[in-house]
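Peer 1: Just a sequence and a predicted model for now, questions to come.
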Amino acid sequence: MIRRIFLVSTALAIGSVLAACSDSGNKQGAAGSAGAAAQQATPVGVISLTKASFPITTILPGRAEASQIADIRPQVSGIIEEIPFKEGGEVKKGDVLYQIEDAPYLATAAQARAAIAKAEASVPSAQSNFDRYQRLVGSGATQIELETARTNLLQAQAEVESAKAALTAAEIDVDHTKIIAPFDGVIDQTAYNVGNVVAANQTVALTTVRQLDPVYILLTESSTNLLRLREAIRSGEVKGNAGNAAFRLILENGKEYDQKGTLDMSKSVVSETTGTFIIRVRFPNPDHVILPGMYVRATLELGAEVGYALPQLATSRNANGELTAQFVSADGKVETRIFENASPSNNAWLVTEGINHGDQLIVSGLQSISAGMPVKPMPMKINDRGIVVPTEQAASGEAQKPAAK
């Protein structure tokens, strides 16, 4: 009996200890769960969106070409005596590029001058003879003799004019022995050297001069986008005029060119094979940063529209190709929104629906969050270099300025 009571007492004591341990564990588990919940609020950088008017832009691929190109060919034949230009260097309009031997042409010009003097010497005699027969006609001179004297005078005068024309031609040939640059530009390497014989108007060019300031950029645009833009301008959705559009250039290294371009002309015929048309834009190029053949991207500002600008760094595309962005919901959780209609605006997407004034767009920390996850919003700004920084580090007034690259 005593042993049974001892066993029951021992069991009750062990049960009490286990119950105490269980209560302590439950309290610690609850505290741990609360701590884990608090830690799940991931800090993210956000910007508050404000409705405003933003530019409508499009990015077009393009290729650079010289505004003027001239293949240099000789207009007279002869031996090249001098090549004063530096290959690959800059030349100015009127600079001598090639000097062809001019002695034969100077001799021809001298002969023409002598021919003029000879022809002019016969004119006074012919003139005197004509005047004499004119006085004597009807009283010792026949009409036939008068007409013969008139003819001789006209022939003498014509020989003078012919000799003068020959001199002009000879002097032109002398001038053509100096081959000059037709405009300011950059010159290629020479295909002929000193001592080579060249022929007038030969097929092979001596060299080529290209004018690089200004430079042309040939942009390719689809006819579909052109029709869409015209319809948007006509309906008033987009305010602007494509004819007065401003062009900005993105170079191959990703940097923006510091000169603005203007529309020069565009082809009026759409390509049957590609469905595109060519836009030619004129850009100042004083430092020759842009070279012919270089591939670039041009940003075309077509007009303006009222809406909200979503920086491209804060957006992505889902499996269906739709534009998506992450927002902070009213209960502090990540909310994914899909935008069916969005227009490019510099380095942002311009949307008009699905956003309210003051909505918080998540711009940093996107890699560590997912939809429905609690987050802690941290106010941010996007500076003029496209970098997300805390609000106090950004310059005043840059909240909604699309960052230029």
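Peer 2: Sure, I can see it.
Peer 1: contacts, neighbours, all on C-alpha from now
Peer 2: Fine.
Peer 1: And the strands in the stretch 1-150 of the chain, which stretches?
Peer 2: Using DSSP state E, counting those that start in this stretch, the strands of the stretch 1-150 of the chain run over 42-48, 52-72, 78-82, 90-91, 96-100.
Peer 1: Quick check: residue 200 is in a helix.
Peer 2: No. Under DSSP: H, G, I helix; E, B strand; the rest coil, residue 200 falls outside any helix and is assigned coil.
Peer 1: could you pull out the strands for the stretch 251-400 of the chain?
Peer 2: Ranges of strands in the stretch 251-400 of the chain, per DSSP E, counting those that start in this stretch, are 262-266, 276-283, 295-311, 315-317, 323-328, 334-339, 343-345, 348-351, 360-364, 375-382, 388-390.
Peer 1: let's bring in a second one:
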Amino acid sequence: MQRSRIALFVLSALVGSVALTGCDQAAEQSQASAPKAVPVGVLTLKSQALTLKKELPGRISAFQIAEIRPQVSGIVQSRLFVEGKEVKQGQALYQIDPATFEADLAASEASVARAQASISSSKAKASRFSELLKIKAVSQQDFDEADAAYKQAKAELLTAKAQLKSAQINLDYSHVSSPISGQISKSSVTVGALVSANQSTALATVTQLDPIYIDLTQSSNELTKLKKAISSGALSVDSTSQTDVELIMEDGSVYPHKGTLQFSEVTVDPSTGSVILRAKFSNPEKLLLPGMYARASIVEGVKAGAILAPQRGVSRNSKGEPTAMVVSKDNTVESRVLKVDRTIGSDWLVTDGLMDGDKLIVEGLQKIRPGAPVNPSEIQSSTKADQAQ
């Protein structure tokens, strides 16, 4: 009987031990099947005011160009400038043989003197006939003829003076001068060449390089979007910085002087669908030359509450849409479809899909999927959003 009790006790202990072992194994299997939180690096997004800029292509054009042409005909007697050098407004460039024009001027001066002498004589005669007419010493016809002769003499004096002025102008035109200040080109004629008034071939060309223009090209679609953004309030305009233009030269360097936006064309080029914007720059070092290609950065406006997301935290889905992974409130992964405007340095400017305070996952993306638990840790942001290119 004693042995039966001992056997029953041993059997009960064995059954209990097996049951406890089964419970422990079940608990361990349950823990093994539960997904572990994956450590990820996140960046907490912050909205900010962002000055948006647009980079546009353009060509340099001269501020002023003057093609030098003679206004009188004659033989070039001398050239009075050094090719390629700076000339001043009003500086003499060529001397055309003035002998003919000097002779015409002398003849015109003689005509004026003759007309003035004729006026003196006819005026005195008309005055005498006026007094004699009062006492009936001359006929009315004689007085009328004397008075008409006086008036004709005055008209002849006016004609002579006009001819004198014309002769003086032609003589002045024999000194071919520069209408503007600038750098002059090579001469197309030499001393002894015969030139004609208003000929089609220019003697030389003077180009003003300081200041200088750059003509920028912007698509009409971009211009329309910009105007809509400003009118809707999505972008605010600062009148002070709105006209500032920064120039990037052909070698990629930034031009040391800032320019100002002058105007925008009011018509669209039908062949290119673009409009022209003109900016003016100072050019004291003559670094900018007409015809050069350049790029310019213009201020579009200031966007309040802009969200910038690092490009490494944004990918594309099968539809080509930009997507991002963010940490939800319960520390699980949430996938977002985004709308982006442009790249700014190493960031995307996000217009929809992300908001201030979102924790964007930028590290450990290969180990996660939507709905998976994560253990987020904040990383340092290297975002610099001073300008938009």
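Peer 2: Nice, thanks for sending it over. Only a predicted model underlies this, so the values are computations on that prediction, with no experimental measurement involved.
Peer 1: Please name whichever of the strands of the stretch 251-400 of structure 1 is nearest to residue 249 of structure 1.
Peer 2: Counting by CA to CA, residue 249 of structure 1 lies closest to strand 295-311 out of the strands of the stretch 251-400 of structure 1; the figure is 4.4 Å.
Peer 1: buried set for that closest one?
Peer 2: 295-311 (16 or more other CA atoms under 10 Å).
Peer 1: compared with structure 2, how much does stretch 113-128 of structure 1 deviate?
Peer 2: Mean deviation of stretch 113-128 of structure 1 from its aligned counterpart in structure 2 after superposition (mean CA distance after the TM-score superposition for structure 1): 1.6 Å.
Peer 1: could you give me the residues in structure 2 that that stretch aligns onto?
Peer 2: The aligned range for stretch 113-128 of structure 1 in structure 2 is 109-124, by TM-score structural alignment.
Peer 1: Run the chain-centre distance for that stretch.
Peer 2: Relative to its chain's centre, stretch 109-124 of structure 2 lies at 63 Å (CA atoms, centre = their mean, to the nearest Å).
Peer 1: what does stretch 249-263 of structure 2 give?
Peer 2: 9 Å.
Peer 1: mind listing what's buried in that stretch?
Peer 2: For stretch 249-263 of structure 2, burial by neighbour count (16+ other CA under 10 Å) applies to 249, 255, 259-261.
Peer 1: quick one: the helices in structure 1?
Peer 2: Counting by DSSP state H, one finds helices in structure 1 at the ranges 2-39, 103-136, 143-176, 223-235.
Peer 1: out of these, nearest to residue 272 of structure 1?
Peer 2: helix 223-235 (10.8 Å).
Peer 1: what range in structure 2 does that closest one sit on?
Peer 2: Counting by TM-score structural alignment, helix 223-235 of structure 1 falls onto residues 220-232 of structure 2.
Peer 1: average gap between the matching stretch and structure 1?
Peer 2: By mean CA distance after the TM-score superposition for structure 1, the fitted stretch 220-232 of structure 2 averages 1.5 Å away from its aligned residues in structure 1.
Peer 1: Which residue, neighbours along the chain excluded, lies closest to the residue nearest the centre of structure 2?
Peer 2: Taking CA atoms, centre = their mean, the centroid of structure 2 lies closest to residue 279, which sits 4.2 Å from it. Closest residue to residue 279 of structure 2 apart from its sequence neighbours, by CA to CA, 6 or more residues apart in numbering: residue 261 at 4.3 Å.
Peer 1: got it, and residue 357 of structure 2?
Peer 2: Closest residue to residue 357 of structure 2 apart from its sequence neighbours, by CA to CA, 6+ apart: residue 45 at 5.2 Å.
Peer 1: What about that neighbour, how many residues nearby?
Peer 2: Residue 45 of structure 2 has 18 neighbouring residues, counting by other CA atoms under 10 Å.
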